[in-house]
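**Q** Model the following, please.
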Amino acid sequence: MANVSAQNGTNGLPGAGMKSEGLWSQLMTMRRIYTRSPVFRTLLLISAGSFLVVVATALGQIVLNRWNQPFYDAIERRNLDAFFYQLKIFAVIAGGMLLLNILQQWLNQRFRLKLREGLTHDLICEWMRPRRAFRLANAGAIGVNPDQRMQEDAGHLADLTTDLAFGLLQSSILLVSFVGVLWSLSEGFMFQISGRTIDIPGYMVWAAIIYAGSASLLSWRVGRPLIELNGERYSREAALRFTMMRVNEHIDSISLAGGETGERQKLENDLGSVLTALRNIFRAQINLAWVVDGYGWVTVVAPILVAAPVYFSGHISFGGLMMAVGAFNQVHTSLRWFVANIGAITDWRATLHRITSFRSALIATDALNDAEGHIEFVLNDSNRLTLDRLDVASPTGRTRFDEPHIEIAAGERVVITGEPRTGKTLLFRALAGLWPLGSGRVGLPKGEAITFLPRTPYMPPGRLRDVLSYPQTDTFTDTQLIEALARVGLQRMAPLLDNEARWDRELSDDDERLLAFARAILHKPHWLVLDEVLETMDPTTLRRVLSILETELKGSTVVSLGRVLPDNALFSREIRLVREAKPQSRQPARPDRSLEGAQA
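**A** Modelled structure (predicted):
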């Protein structure tokens, strides 16, 4: 049962196609999300704390690097006293570095948690704006598996962003810290080539830059295809999970029909798509491994080879050589951050694209598509529902009334009828503002909410009392809830008010509809629109519901889409629907499959 306020009539449209956003646009989207988030201040404080810790860690690394020279010089001189003294100094340095590392890990985890909280909260809020989720579900591929985008992708993006951001920060600070050390170690060195003296100030710094730069460039060229491949993998994983969930939801019907073989084939096809995507990723990763691992092995001896000329020329001692090797490794490690993280970066780009495209699609559902006509919603001055030249468009035709102007006054009981496949459910969705395509005007009664009751009412999981009160919670007393259950013939469920269950699986179809009318008794809506609800009931249940409409809901205006009842006792007026089945040039921006079950 859905409530639509007269003040909130809306007519959005799923986007016909989402434009792929560039990286800068995606980053600006994320900035807008977090600057408006309640966690923004906390993120700033954690970032500031992490910056200070990383700076302190870099200073500790500099002290540790300087420790290398006296330690290895003591080994070279075989000075046992100096050797043990330097070990004591190392213990102090290592203890301080351990505390900083633990503090950094704690800050990282807090940052990761707040990132996910802010992003997921934003996506849920955007998704749950009135009618957005419905429109997104009918917007094509972008609306498939929103649960994965908000839960798995949001968490994965928070993890990757935290690791990459703090890793880049630490590498940048270490680079700035050790470039000076490496420059001073190789500042005055001169090469002798063919009797000529060549002076290259800070040549070890330039060697590290050239070495790491070539590795980064080659890694990006080889690893870039992983961005698209990871995106494809996540899409296919989502399709497989959706198929598994669908099979599990309908396992009774599948088993009764003996459809296990066909469903198994579909699952195997989806699994095959996932495995194909994974094989493509593995091939790309193997190609990348040739580059990354190849440079990794060269790195074992590269710093010694670079520092060897200074050592063999007698400019530095063995301890100075090890100090230079340590400084070169720090600079090189900082410069090759991109190489070491190319796989994570491509994964981050793919996940960022999935999140931002999903959020853009959510917002785009509120935008009007200029290429399509739309039903207009207005607010009447009186307590009446008016339908002026209403024409509902679909891919297979158009649905309209057999008269151009219809006015339904408060308190009336009206039935809207039509031949099978006329589009009664499509009209039901259009009146609720869910299906905007078409033309004409819907005038909503001023200051009164309209309650829409579909053929299959929504039964949220949880306590039975919350199911009865939905969409409100803890609004009614136990006495009111029990009386409503008794009135619809479900008094046996009175002891279960505080039981939690999946009620859509526990109840029969008739019991679900009766529970929906128990809700209506509690909420007492001024306007009640039914989508072929009465036609599906057995005679006993129908008589009970008609009695409720004539007593407890006597003051409600009732508009029923369906057939005329046998004795037509409830409805005093009949309105006819007609359908133009001739294909039109205008097509809604959604695949045909989205109309399954929408026309009745």
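**Q** from here on, contacts and neighbour counts on C-alpha atoms
**A** Will do.
**Q** does Glu152 count as helix, strand or coil?
**A** Of the three states, Glu152 takes helix under DSSP: H, G, I helix; E, B strand; the rest coil.
**Q** what's the distance between it and Pro454?
**A** Separation of Glu152 from Pro454 (CA to CA, to the nearest Å): 31 Å.
**Q** who's more crowded, the two?
**A** A direct count of neighbours by other CA atoms under 10 Å for Glu152 and Pro454 places Pro454 higher, at 19 against 13.
**Q** let's see this one next to it:
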Amino acid sequence: MRDRWLSGKAYWHLANGGNGVDNPDQRIAEDCRLFLTGVLSEAMDLITNIVAVFSYVIVLWNLSSFALSLDFIGLDLEIPRYMLVAAFVYVALSTGLTHWLGKPLKSLYVEQQRREADFRFALARMRSNVDEIAMLGGEAAERQGLDRRFGEIMRNWKRLINRELILGLFTFPYNHTVLRIPLFVALPAYLAGSVNFGGLMEVSTAFSSVVTTLSWFIFSYRDLADLVAASSRLDGFLGAAGAATAGARPAPGAGPLTITDLRLRLPDNRPLLSIDRLSIAMGEAVWLSGASGLGKTTLFKAIAGLWPHASGDIFRPAGKSLFLTQKPYVPIGNLDDAVAYPDPADNFPPAALQAAIAAVGLTHRSGAILAEADAANGGLSGGELQRLALARLLLHRPDFAFLDEATAALDVAAEAELLARVRRDLPQTALVMVAHRRPAGLVRLRTVDLGAPREADARETREPAPA
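**A** The predicted structure is shown next:
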């Protein structure tokens, strides 16, 4: 499950594809546990009952050698070993009624798991944004949101309890009459003299044993419904994850990054951004400018192979690429782990890690444990987060770096100093930047004006950096 979620960036497609797969973390952690424990428990019970039913059927077969004679609409009918036949018919009818009464349980269990996962996610999201909520005084709004989600849990729980009550009104009496029904079934044979009183008690006991073992489905119906609900959620997750990884990817190869006849669209098929041709070579620094909402971030997603709503060609070189977002991701660990991400910190010499950290001015944070108290940003400020991302860039030394507002939280002087350091240390790296203002600190910078939304071409200009 974990590997399917992580392979082919399925986690991104599931979060952005509108496929209706909710709470994948719940499905991987909780539903897998429910499914495995349920399968093991029910499988052991089923095997035990299968072995037992064969034993009891043989006993009942030997004890119920007599037949039942009936006069039905003028026809004389004789049912040999009718006690055995009656046991199977009785359980079959009871099983059908149980399923009819309990069928809604599956959807109610699925809904309950989803509602509980939504509630846990809301709590975790609140914990990740405690500073913003506290400074805005958002306690009342958060309480209202949590109350609403908890109310949804309670409403579905009441429906679930009502359905279990309806099912229990049948299964509870059924369970307590299993030992009494055989006497009524065997009574015709006793009255006809086919069996004496001692034989009546023996055949009744054998009948009860057969019915009890055959009633495994009835007695386990609630647990089976819960198991089927977990299985359904896992099956939906696996199916959606498999479909999500089937999207197109930019073709790797040697040479510059080349975009040809690219048409980006929104998920509802509205046009977003069009580029007839754009080429970026190794070592270039390029600023992609344009109005907000144009689709510049979406362009980076398309280059990364994450945007399925597009047509045209993107030729991405086979070398290493690194994407830096406005709010970098901070994994749980220390600063070395965060700078080395997505590779393990052990892959780099300690001196290289410390040099990258020192180059961006984060030496005072070296060795700090991140993302324990604050999972959203590891306790770093916005500017420190972006310095961390630039340290990651200096450490990984990619062939192509895509910076999406990656210096927006820095003042102009800090941006100029850090970008100049990046350009000096990584002269062969292509820097492709999206920013609302011209990036500072780069002597040679090519400006690509993507124009207004839905314009069909990209206009390229070269401007000298200000002195």
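**Q** Now check Pro331 of structure 2 against structure 1: what is it aligned to?
**A** Counting by TM-score structural alignment, Pro331 of structure 2 lines up with Pro460 in structure 1.
**Q** Strands of the stretch 251-400 of structure 2, start to end?
**A** Counting by DSSP state E, counting those that start in this stretch, the stretch 251-400 of structure 2 has strands at residues 251-253, 257-265, 271-280, 285-289, 310-317, 321-324, 333-334, 369-370, 400-404.
**Q** circling back to that earlier point, I'd assumed Val467 was in contact with the match of Pro331 of structure 2.
**A** Yes. With contact defined as CA atoms under 8 Å, Pro460 of structure 1 and Val467 form a contacting pair (6.1 Å).
**Q** Who has more neighbours out of these two?
**A** Taking other CA under 10 Å, Pro460 of structure 1 and Val467 do not tie; Val467 has more neighbours (21 against 16).
**Q** Next one: that one from Thr451 of structure 1, what distance?
**A** Relative to Thr451 of structure 1, and taking CA to CA, Val467 of structure 1 is found at 16 Å.
**Q** got it, and Ala516 of structure 1?
**A** Plainly put, Ala516 of structure 1 is 11 Å away from Thr451 of structure 1 if you go by CA to CA.
**Q** Ok, Arg421 of structure 1 next?
**A** Using CA to CA, Arg421 of structure 1 is found at 24 Å from Thr451 of structure 1.
**Q** what does Ile286 of structure 1 give?
**A** Distance, Ile286 of structure 1 to Thr451 of structure 1, using CA to CA: 58 Å.
**Q** if you count what's nearby, which of those two comes out ahead?
**A** When Ile286 of structure 1 and Thr451 are compared for neighbours, Thr451 comes out ahead with 22 against 13, by other CA under 10 Å.
**Q** residue contacts, that one?
**A** By CA atoms under 8 Å, 6 or more residues apart in numbering, the contact list for Thr451 of structure 1 reads 1-4, 525-529.
**Q** and if you look at Ala410 of structure 1?
**A** The contact partners of Ala410 of structure 1, taken as CA under 8 Å, 6+ apart, are 383-384, 527, 556-557.
**Q** try Trp527 of structure 1
**A** Contacts for Trp527 of structure 1 (CA under 8 Å, 6+ apart) come out as 410, 448-451, 556-559.
**Q** same question, Leu306 of structure 2
**A** Leu306 of structure 2 makes contact with 9, 12-13, 249, according to CA under 8 Å, 6+ apart.
**Q** Looking at these, which two lie furthest apart in space?
**A** Trp12 and Arg249 (13.9 Å; CA to CA).
**Q** so which strand or helix has the residue of structure 2 most remote from its centre?
**A** Using CA atoms, centre = their mean, the residue of structure 2 lying farthest from its centre is Gly193. It sits 66.0 Å away. Using DSSP states H and E, Gly193 of structure 2 is not contained in any helix or strand.
**Q** Who are the contact partners of Arg82 of structure 1?
**A** One thing to correct before we go on: residue 82 of structure 1 is Ala, not Arg. Ala82 of structure 1 makes contacts with 71, 74, as judged by CA under 8 Å, 6+ apart.
**Q** same thing with Leu385 of structure 1?
**A** Here Leu385 of structure 1 is in contact with 407-409, 442-445 (CA under 8 Å, 6+ apart).
**Q** Quickly check those residues for the two that are furthest apart.
**A** Greatest spacing in those, by CA to CA: Ala409 and Val442 (13.8 Å).
**Q** More neighbours: these two, which one.
**A** The neighbour comparison of Ala409 of structure 1 against Val442 (other CA under 10 Å) goes to Val442, with 23 against 15.
**Q** Quick check: the aligned residue for the more buried one in structure 2?
**A** Match for Val442 of structure 1 (TM-score structural alignment): Ile314.
**Q** cool, Ile227 of structure 1 as well?
**A** Residue pairing (TM-score structural alignment): Ile227 of structure 1 is matched to Lys106 of structure 2.
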